[in-house]
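**Q** Below are the sequence and a predicted model for it; my questions follow.
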Amino acid sequence: MSYQNSGAGVLDQQVCRLSGSQLWVRGPCVVPKAPYVAFLGGSETFGRFVQAPFPALAQPLVGRACVNLGCANSGLDSLLNDAAVMRVAAAAETVVLQLCGAQNLSNQYYRVHPRRNDRFLAPSDRLAALYPEVDFTEFHFTKHLLNTLLRISPDRFSQIHSALRDVWLDRMERLLRALQGRVVLLWLRYPEEASQEVGGGLGADPLLVTRAMIDQVVGGGLGLIEVPVVAAAAQAGEMERMVYGPLQAPSAEHMPGPAMHRLIAERVAERLCELG
C-alpha cells in the first residue's frame, strides 16, 4: 500500500491505496483478519473534510474491525472495476454500500473518468446526434452536463435519464452478485432544497436514483439503512470542525460534518448488531 496527498481535505496519512489498486481510499489500509466489515462508497463514506468518518466511528460500536474503502468522487464504475478493492470487500463478513448517484456512470450517451467518476470525458455519437446544438467540450463534470441537457430539452433528456436508470440497476445487481449478497445498502438522503442547490434540477441525492430503483435491488442484499435527513456542514453550523484548505470551503459546506458522521455511524451500527 502507499500514501499520498489526495487533495481530499484530510491528513496525508489518512489516505492510501491498496496494493494493485488505482483508487485512493481512506486509511488506514491495514486490512485486518476476518471477520471484518467493509464500507464501500463515495465522498461521504470516505469522510471528505472530517477527521473521523462514520466507518471509523462505527467500529467500536459494532465490536468488529471496519475497513473504509470509500473513495472521494467515485461511483459504482470505479468500485466494480478495481480488482483490489473488490477483493477486500468480497472477503468481508458484511459490506455496507453507500448508494451512489446514477449520473456518474459510463453509458450509451457518455463516458466518465474510470477513477473519478464525477468527471465527464466524452459524448457518444448518440448523444451528439440527440443534442446537435451542444458543444460538449465545455463540460468537465457530469452534473454540469446533465443539468444543461435537462434545461435545453426535458423531453430529450428523458431518454438519457432512462438509460442511466437501466445502467445503475445493472451495475448494482453486478456488485451485489460479486459480493454474494452480503451487502447492507446505505441511503444517505439530503433535504430536497439542499440537493437542488448542489445538483440543480436532477433531484435529491443520490442523483437520479428513486425509491422504486432502490426497492428493485434491495432484495439482493441484507436490507437497507435509511438516514432520512442528512445535514451538510454549513447547514449544521459545523464548518469550524471540518478539515479543508482555503479553496475547498465551497465543497466542504455541502459535505456532512462530524456530528452527522456520528449519527450515520450509530444507524449503521444498530443495523449491523441486529444482523449479528
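**A** Cool, got the structure.
**Q** use CA for all of it now, contacts and neighbours both
**A** Noted.
**Q** And the helices in the stretch 51-200 of the chain?
**A** Secondary structure of the stretch 51-200 of the chain by DSSP state H, counting those that start in this stretch: the helices cover 54-62, 76-80, 83-90, 125-130, 142-152, 154-178, 192-199.
**Q** Tell me which of these lies nearest to residue 102.
**A** helix 154-178 (5.6 Å; C-alpha to C-alpha).
**Q** Roughly how far does the spatially most central residue of the chain sit from residue 115?
**A** Central residue of the chain (C-alpha atoms, centre = their mean): residue 42, 2.7 Å from the mean position. Distance, residue 42 to residue 115, using C-alpha to C-alpha, to the nearest Å: 11 Å.
**Q** and what of residue 237?
**A** Counting by C-alpha to C-alpha - residue 237 and residue 115 are separated by 32 Å.
**Q** ok, and here's another one to check against it:
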Amino acid sequence: MTDHLSRYQERDWEVVDYRLYQEPRSELWFRGPEPAALAPGGYVVCLGAAQTFGCFCERPYPALLEEELGMPVVNLGYGGAGPRFFARHPELLTLINGAALVVVQVMSARSEDNSRFASGGLELLTDRATGERVSAANAYASLLAEGDARLTALPRAVRKGVRIVKGAPEVRRVLAQTRRNWIDSYRVLFDGITAPTVLLWMSRRRPGLHRTDRARWWWQRYDDVNAMFGDYPQLVNRSMVSAIRPLADGYVDCTTRRGSPQPLFSRFTGERVAVDFGRDREDLAEQRSENAYYPSPEMHEDAAHALAEPLRRMLARASAPRSRPNPREVA
C-alpha cells in the first residue's frame, strides 16, 4: 500500500526546498538532507507529523538540534501522521532503534481509526460505510451534520444549546473511540521502540486547553468541526497526554506561539508571496500569504531550546561508563 504523501514540496517550493529523499526500508519520503552513514547509537531520531517535518521552516527543530547536540538528527516528520502511522510501519524500527535517543511528538488524534472512519494513521480518512476517502475535517463535519439532523424535533433554542454543549450520542461515541484508539496506538508505538524516548508537546495551547493559552479549560464543542477539533494537536486533551506520558523516558512541554502567524517570503526574490494550498490538497484550495497553522521558525527555535538540555543529560547518562563494583563490597 502506498501511503498518502503530502505535496508540501510542490506547494511550498517558492518559500523553502525540503530536499525530500526516500527512506530505503519503508520507501516513504521524508525531509532531507538524506542522512549519511549513521553509526549505531550515534544519532537522534525525531518522529512526528508536519510540525516535526517543518512546513515553511528552513531549519526545523530537528535541524537545530543537530547543531546544538553536535550529532546527526534524522527528521521522520510525515504530513498528516498520527501514532498509528508509525506503529504500522515497523520497517522504520531498525532506523529508530539504532538511535541514541528518539523524540516522539504528541500527534493529532484526528488521524486515528474508529468504527466510522479508517485512517491508516493519516489525516485522510476512509468512510467505512461508503468507501469514500476525505479529509478529517470533511469527514467529521458530515458526522456532525448527521447528528444535527437527529435533533430537529427539539425547539430551535434548545437544539442550538445541545449542539454546542452536548452533541449527538453517535458523535460522542465516535470521539471516545478515537481517543481510546489514539492512546492504544501510542502504546504499540512505544512498545516497539527500544531506544530511550522523549515525548514532545509542541503547540500553541497547553494540553488542558482547547485552543490557546488564553483560554481557561478544555471545552469540547459539537457545533462546528474546527471548534470540536481545537488547535493542534486536534482532539487531544490533558487526560490523553497523561495516559501516554509514562510510556516515554522523558517529557518536554513547548507551548509557544512566538512568530505566529508567519509572513511568507519568496526565497528567490525576498518579496512577500502567496502560497496556493490547493497544490497540496484540492479541498484546501486557498491563496495564503502567511502561515497561521504550522509552527513558525521561532516556535521551532523554542522547541529546540526546550529539548536541548534534557537530551544532553540523557545522552550523557547513556554514554557514562558503568562503574565496576568493588569485589570486597560484593563479597
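**A** Received, thanks. Since the model is a prediction, treat every value here as computed from it, not as a measurement.
**Q** and the counterpart of residue 127 of structure 2 in structure 1, how many neighbours does it have?
**A** Residue pairing (TM-score structural alignment): residue 127 of structure 2 is matched to residue 122 of structure 1. When neighbours are defined as other C-alpha atoms under 10 Å, residue 122 of structure 1 has 18 of them.
**Q** any idea what residue 179 of structure 1 aligns with in structure 2?
**A** Match for residue 179 of structure 1 (TM-score structural alignment): residue 193.
**Q** Setting the sequence-adjacent residues aside, check what's closest to its match.
**A** residue 97 (5.9 Å; C-alpha to C-alpha, 6 or more residues apart in numbering).
**Q** That neighbour corresponds to which position in structure 1?
**A** In structure 1, residue 97 of structure 2 lands on residue 90 (TM-score structural alignment).
**Q** Kindly report the same for residue 232 of structure 2.
**A** In structure 1, the residue matched to residue 232 of structure 2 (TM-score structural alignment) is residue 205.
**Q** Please tell me how far its match sits from residue 189 of structure 1.
**A** Taking C-alpha to C-alpha, one finds residue 205 of structure 1 at 6 Å from residue 189 of structure 1.
**Q** so the residue nearest to residue 193 of structure 2 makes contact with residue 191?
**A** No: look at residue 97 of structure 2 against residue 191 with C-alpha atoms under 8 Å: they stay out of range, at 11.3 Å.
**Q** which one of the two has more residues nearby?
**A** Remark: of residue 97 of structure 2 and residue 191, residue 97 carries more neighbours, 19 against 11, as counted by other C-alpha under 10 Å.
**Q** Now do that one against residue 267 of structure 2, distance only.
**A** Residue 97 of structure 2 is 36 Å from residue 267 of structure 2, by C-alpha to C-alpha.
**Q** dump the residue contacts of the alignment partner in structure 2 of residue 258 of structure 1.
**A** For residue 258 of structure 1, the equivalent position in structure 2 is taken to be residue 297, counting by TM-score structural alignment. Contact analysis of residue 297 of structure 2 by C-alpha atoms under 8 Å, 6 or more residues apart in numbering lists 56-60, 259.
**Q** With respect to residue 157 of structure 2, which of those is nearest?
**A** Nearest to residue 157 of structure 2 among those, with distances taken as C-alpha to C-alpha, is residue 259, at 40.4 Å.
**Q** these two touch, right, the closest one and residue 299?
**A** Yes: using C-alpha under 8 Å, residue 259 of structure 2 is in contact with residue 299, at 6.8 Å.
**Q** higher neighbour count, these two?
**A** residue 299 (25 against 15).
**Q** Determine the three-state secondary structure at the more buried one.
**A** helix (DSSP: H, G, I helix; E, B strand; the rest coil).
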